[in-house]
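Q: Below are the sequence and a predicted model for it; my questions follow.
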Amino acid sequence: MSEFFYITGNDGMASLIEPWCAMLSAQRPEQEFQLSLAGSSTAIMALAADACLLAPMSRAPWAQELAAFRNVKGYLPSGIQVGWCGHGPRAGAKTPPAIWLHRDNPLAGLSMAQLAAVFSSGSPQGDITCWSQLGLGGAWLHRRIHLYGLRDDGKYASAFRRAHLANRPFPRHYEPLPDRRAVLDAVAADPFSLGAVGWFNAAAFGDGVRVLPLGQHEGDFFMPDAEAVQAGNYPLGSAVTLWFDLPPGGVPEPRLAAFLQLVLSDVGQQAVAAQSSSPEGYLPLNPAMLHAQRQRLQQLIDGRGKQ
């Protein structure tokens, strides 16, 4: 008798989900998968409605999605990270979330503390509003930093603010624009600006802008290339996470546990690595992170882990 396993989530992850499903079907012939991959915005809502067993996402859930799940269930969903999404810039592929600047701007990079002081108001270390505060001279010496980004409407900009700016507000001189293309257009026309956007095919945009290297510590900066993203060194890297409903004190049902174990197995991670050159640019976990996620999953299966 067939046993249906419903998966709802990210629309770019079929190249990962389908091989994993085929592997598990070979082990469990009674297992039949039903995929509805229409976008990450469908994932948590479907999970809250008991419309799926697994919800894959290539971004962190937005605050309103988690709040809606909690309102229905009384607790938050659980997730296991299984890889990374995006690296670049690469021709024909999306660059991960990044800070962009004019190609002629000489800034070498920003620490995350500096980034927060630039893009938010009320930093404990003091706000950074002028290029001279970042050590730039010449044409930038007496100029203020112009900021462009997306609207603070509960989506990317709001998630960026909560995750990286300590939930502080954007400063008054932050200019919200309607889409990512508009942000990069503004940055390309303004040498004194920085722009914050999510995934974007920058190679198709042209060479008027460049990605700003970032790091946790000043002077130790990383581009969002494959090596830095996989190592967890690029601060805005996007995790690929499989979300599921696990009540407090509960354990994953056997078919869910089997799927997650397969994804974290060597062969499951090889399926991720096989997509590293795809437009989505999926990357497997590095050995240390893989070990940590395997341990966490086993703790959940044993009833010893925190959701």
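A: Everything's here; your move.
Q: going forward, measure contacts between C-alpha atoms and count neighbours the same way
A: Will do.
Q: Now residue 126: closest residue in space, sequence neighbours ignored.
A: residue 117 (6.6 Å; Cα to Cα, 6 or more residues apart in numbering).
Q: Check the gap between that neighbour and residue 137 for me.
A: As for residue 117, its distance to residue 137 is 19 Å (criterion: Cα to Cα, to the nearest Å).
Q: what helix or strand is residue 6 on?
A: Per DSSP states H and E: residue 6 is located in strand 3-8.
Q: Can you name every helix or strand that that strand contacts?
A: For strand 3-8, the elements it packs on are strand 31-36, strand 55-57, judged by 3 or more Cα pairs under 8 Å, 6 or more residues apart in numbering; DSSP states H and E.
Q: got the buried residues for the helix or strand following the shortest one?
A: From strand 55-57 onward toward the C-terminus, using DSSP H and E, the following helix or strand is helix 63-73. Taking 16 or more other Cα atoms under 10 Å as the neighbour-count basis, helix 63-73 is seen to contain the buried residues 65, 66, 69, 73.
Q: I'd like the distance from helix 63-73 to the chain centre, please.
A: Its chain's C-alpha centre and that of helix 63-73 lie 19 Å apart, by Cα atoms, centre = their mean, to the nearest Å.
Q: another one to put next to it:
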Amino acid sequence: MKAGRYAALLAAALVPLAAFAQEGAIPEPKPLVARYRAEDGRLTIGGGPEAEQVAGAAAGKLTARISGPDGAVPLLTQGTVMLAILPRTLTAMESAVVRRFSGGVPFTLPLMQGLYAHLRRDAAGTVDARALPIAASLLAPGGQTALTRSLPAYKPLSPEKLDEALQALSALPGATYAEAGSGYRAKDGTLAIVGSDTLTELLPDILQAYARRAPDVRFTTDLRGSSTAMPALSAGTSLIAPMGREAWQNDIDAFRQVKGYAPTRIRIAYASHGPRPDGKTPPAIYVNASNPVSGLTMEQVRRIFAAGADGGDIADWGQLQGAPHSDRSAPIHVYGARDDGGFGTAMRLSKLDGLPFSARYRSMASGKAILAAVAADPLAIGYATWMDAGDAPAGVRVLPLSKRQGSPYVLPAADGHRGEWPISYFFNVYVDARPEPGSGSRTAPEAKALLRFLLSDQGQSIIARHSREENGYLPLDSANLAEERAKVEAL
């Protein structure tokens, strides 16, 4: 097979995976930097224990950082390792995250049967030129012999697969990546913040106000999406991880593999409000517009969407007051996001007490697909993620919810009841708070000071001024604010 054709086929196979679970359009790419040169001049690769053997087979040119298969991906994303050595290909979610930050679909190179090296590519499809001769040496006879000897659990590539890998590698263009420091503090003392693209107007305003209080502290921001925030925090290249959603389980698992403990979450504001014609509606439960049910309690939500909730499953509309059909056997058709480690999994873990989805749950590819199904089905109910104004069809409505039986039904509107919306999502800031002996933790003092400002009366008033924007956040109510201030003081 011709090298160009093989590379094109490989890229084409990966693109649908990278398109999966994206947070909108890929942002404008920036030049990639390399943070993986060790003090002795060797280049750092990461992954599970196999990374040590791969480094050993590279004739002294590589050093290994054992970070686990999940933890290696955020390090690769941020350029803290040059190669991610994994005993598997990248998941769709991982490929999407790497691409969102680097601009290009990551390149996967088989080293042995079942063992792969993953490289970043920029928007032009280039990889770090220094990686090319090293990767080629691992596929050369001497490299394959060394890998086979040190990794007996893996079989060498067949001659055909080896030839295909070499051709694909030879077709890759190389570029010189500028080198950068390994942490979040630049040489001039500036502190980097990597995070959500929903904060492109709000966060600069907050940091400008903070600069008047702390003029000696300066920040640079790289706001390309929530999916880029946790990899940067895991790699130590961002002071904090500001996100417009909760960290997904794969985010937390990767951080835990790198650090050995979980990140700490601080809620700063309520994420979005609606329904409204000029902004995003936050995650909500939708029913067909013809459905007369006035609202649900969270107990009922769990019994509809999950299996095994207290009180038993609710399978028929007749089990609810104000059912859309007099026939008590009219089934509830349940729609929602896929349980793939992204929004659907995070919703299940945080809003459904970690229970498995109901056997009646129908997984859909996107929020728009969920609402289209609900609009077409009078017996439907759907749990959808953030929806842009105009994306919700006319045949659906947001269902009011209550935290418990007897509490009023509310919508996620910009009024005094926003804190009562029981499936609230937040502007979250995740921080690296390393557990200390006893009950304490160690957090960067600059991070703690910034969190204090975000939760101060001044910080919350700035958030309120931006509330009418498309991604408009709302300040916390007094109860949630007191909880988060106490968490920060305990850091």
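A: Cool, the structure landed. Since we're looking at a predicted model, the values are computed, not measured.
Q: so the strand holding residue 6 of structure 1 matches what in structure 2?
A: Aligning strand 3-8 of structure 1 against structure 2 (TM-score structural alignment) gives residues 189-194.
Q: what separates that stretch from the chain centre, distance-wise?
A: With Cα atoms, centre = their mean as the basis, stretch 189-194 of structure 2 stands 20 Å off its chain's centre.
Q: what does it contact?
A: By Cα atoms under 8 Å, 6 or more residues apart in numbering, the surrounding residues in contact with stretch 189-194 of structure 2 are 184-186, 217-224, 228-229, 232, 237-242.
Q: Tell me the buried residues within those residues.
A: Buried among the contacts of stretch 189-194 of structure 2 (16+ other Cα under 10 Å): 184-185, 218-220, 222-224, 228-229, 232, 237-242.
Q: State the pair within the buried residues of helix 63-73 of structure 1 that is farthest apart.
A: Greatest spacing in the buried residues of helix 63-73 of structure 1, by Cα to Cα: 65 and 73 (12.2 Å).
Q: need the helices and strands packed on strand 3-8 of structure 1 in TSV with distance to residue 228 of structure 1, can you?
A: As requested, the helices and strands packed on strand 3-8 of structure 1 are arranged in TSV below (distance: least, Cα to Cα, whole Å):
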stretch	distance to residue 228 of structure 1
strand 31-36	31
strand 55-57	21
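Q: between the ones you listed, which one is nearest to residue 81 of structure 1?
A: Nearest of those (Cα to Cα): strand 55-57, 9.6 Å.
Q: Output the residue interval of structure 2 matched by the closest one.
A: Aligned by TM-score structural alignment, strand 55-57 of structure 1 falls on residues 241-243 of structure 2.
Q: And the matching stretch, how far out from the chain middle?
A: Centre-to-centre, stretch 241-243 of structure 2 and its host chain are 10 Å apart (Cα atoms, centre = their mean).
Q: re the thing from before, tell me the residue in structure 2 aligned with the residue nearest to residue 126 of structure 1.
A: Aligned by TM-score structural alignment, residue 117 of structure 1 pairs with residue 303 of structure 2.
Q: hmm, back to that, tell me the buried residues in the strand holding residue 6 of structure 1?
A: 5, 6, 7, 8.
Q: Same check on stretch 198-215 of structure 2?
A: Buried residues in stretch 198-215 of structure 2, defined by neighbour count with 16+ other Cα under 10 Å: 198, 199, 200, 202, 203, 206, 207, 209, 210.
Q: go on, stretch 92-101 of structure 1?
A: Applying a neighbour-count criterion of 16+ other Cα under 10 Å, one finds 93, 94, 95, 96, 97, 98, 99, 100, 101 buried in stretch 92-101 of structure 1.
Q: Let me know the closest of the residues you listed to residue 265 of structure 1.
A: Ranked by distance to residue 265 of structure 1 (Cα to Cα), the buried residues of stretch 92-101 of structure 1 are led by residue 96 at 25.6 Å.
Q: Tell me how far the closest residue to the closest one other than its chain neighbours lies from residue 24 of structure 1.
A: Closest residue in space to residue 96 of structure 1, ignoring its immediate chain neighbours: residue 199 at 4.8 Å, by Cα to Cα, 6+ apart. Separation of residue 199 of structure 1 from residue 24 of structure 1 (Cα to Cα) stands at 31 Å.
Q: could the buried residues of helix 63-73 of structure 1 be laid out in JSON lines, adding distance to residue 290 of structure 1?
A: As requested, those are exported to JSON lines (distance: Cα to Cα, whole Å):
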{"residue": "65", "distance to residue 290 of structure 1": "27"}
{"residue": "66", "distance to residue 290 of structure 1": "25"}
{"residue": "69", "distance to residue 290 of structure 1": "27"}
{"residue": "73", "distance to residue 290 of structure 1": "29"}
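Q: Next, residue 408 of structure 2: secondary structure please.
A: Secondary structure for residue 408 of structure 2, judged by DSSP: H, G, I helix; E, B strand; the rest coil, is coil.
Q: my bad, residue 162 of structure 1
A: Here residue 162 of structure 1 is recorded as helix under three-state DSSP.
Q: Also residue 194 of structure 1?
A: Taken by three-state DSSP, the conformation at residue 194 of structure 1 corresponds to strand.
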